[in-house]
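> need coordinates for the following:
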Amino acid sequence: MNQRLPVALDLRGRRVLLVGAGQVAARKVGALIEAGAQVEVVAPSLDSHLENLLAEGSLVAHRRPFTPEDLAGAWLVYALTDSPDLNARVAELCDERGIWYLVGGASQESPLWSLAHRRQGDELVAVSGGGNPRRALALLNRIAGVLGWD
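Reported below is the predicted structural model:
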């Protein structure tokens, strides 16, 4: 049984760290920036979309491997590397420090899930697919269609 509580986070001015800078990070970053988060990325290299956002000044990036010191001041952390071991290490360090985190590709191991969401003016619809992002997106699209948000 899934015992998760859905919430909406106010990220304005809060430091959100992305460990990893590939396609998954590129998909997540837009919503974080739109929410007003101070987005910081640490990874040896950046996806081209992240490079563009860096050039625009929309985020801060450190082109190097992750170190535990990167967590200092983070309010929320996304572990999005292609290394399960590194993602697990980031999660462990976040747990020790009381920092909220999400592990990409391992939602059952994360204390927090991102919900598929869509805004229409002041209205917000968010859907969980039980840890399955494809199912969440399919549900969201069906709901948006019923609401006439196409």
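> make it CA atoms for all contacts and neighbour counts henceforth
OK.
> now do the helices in this structure.
Counting by DSSP state H, the chain has helices at residues 23-34, 48-56, 84-97, 133-147.
> so which of the ones you listed comes closest to Arg14?
helix 23-34 (10.1 Å; CA to CA).
> buried residues of the closest one, list them for me.
Applying a neighbour-count criterion of 16 or more other CA atoms under 10 Å, one finds 25-26, 29, 33 buried in helix 23-34.
> picking that back up, would you list the helices of the chain in a markdown table and tack on distance to Asp10?
As requested, the helices of the chain are arranged in a markdown table below (distance: least, CA to CA, whole Å):
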| stretch | distance to Asp10 |
| --- | --- |
| helix 23-34 | 10 |
| helix 48-56 | 21 |
| helix 84-97 | 20 |
| helix 133-147 | 21 |
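> I have a second one here; can you model it like the first so I can compare?
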Amino acid sequence: MSAPNDHEPGSPAYLAGLLLRNRDVLVVGAGHVAERRLRRLLEVGASVRVVAPEATKAIAALDEEGLVAWRARPFVDDDLDGAWYVIAATDSAEVNAAVASGAEARHTFCVRSDEAFGGSAWTPATYNVQDLTVAVIGNRDPQRSKAVREAIRQSLGDGS
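Next up, the predicted model:
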């Protein structure tokens, strides 16, 4: 994907709500970034597979509880088979690039945590209030997206 013109307003991303309940989602990497992404994937009912040689204690516990299926080994291209959505969240740019490339070949959307334009999807800054999920996605500035999300949260309060 080529970078957008920096002078265009808004984000170059097309926002859509993915319905991932009971759909296969692959997370490659099992560090703190993956851990943060897993929370929301589990909230929406995704069937999550994690592939990584090592995992945080929290991800290992999710595997032990049967909430995710962790495969304690390096990523292989066949891991992508059947996935509706993929997150490449390793500390290796080479592995993340291979994940994104394999996902692209399968026409599967992929978030690349280390290089936004290296994937085909971005993760917005979100929070839930009553029956709404508020999402903010910017143009390569995740800290600004988080700040705007927090400003919206403060203006809405808890929604009661």
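> returning to that earlier point: in JSON lines, list the buried residues of helix 23-34 of the first structure along with distance to Gln3 of the first structure.
Converted to JSON lines, the buried residues of helix 23-34 of the first structure look like this (distance: CA to CA, whole Å):
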{"residue": "Ala25", "distance to Gln3 of the first structure": "26"}
{"residue": "Ala26", "distance to Gln3 of the first structure": "29"}
{"residue": "Val29", "distance to Gln3 of the first structure": "27"}
{"residue": "Ile33", "distance to Gln3 of the first structure": "29"}
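> and which of those is nearest to Met1 of the first structure?
Distances from Met1 of the first structure to the buried residues of helix 23-34 of the first structure, taken by CA to CA, are shortest for Ala25, at 28.8 Å.
> contacting residues around the counterpart of that closest one in the second structure?
Matched by TM-score structural alignment, Ala25 of the first structure corresponds to Ala34 in the second structure. Listed by CA atoms under 8 Å, 6 or more residues apart in numbering, the contact set of Ala34 of the second structure reads 27-28, 87, 89.
> quick one: contacts for the closest residue to Trp100 of the first structure other than its chain neighbours?
Nearest residue to Trp100 of the first structure, sequence neighbours excluded (CA to CA, 6 or more residues apart in numbering): Leu76, at 4.9 Å. Leu76 of the first structure makes contacts with 15-17, 99-101, as judged by CA under 8 Å, 6+ apart.
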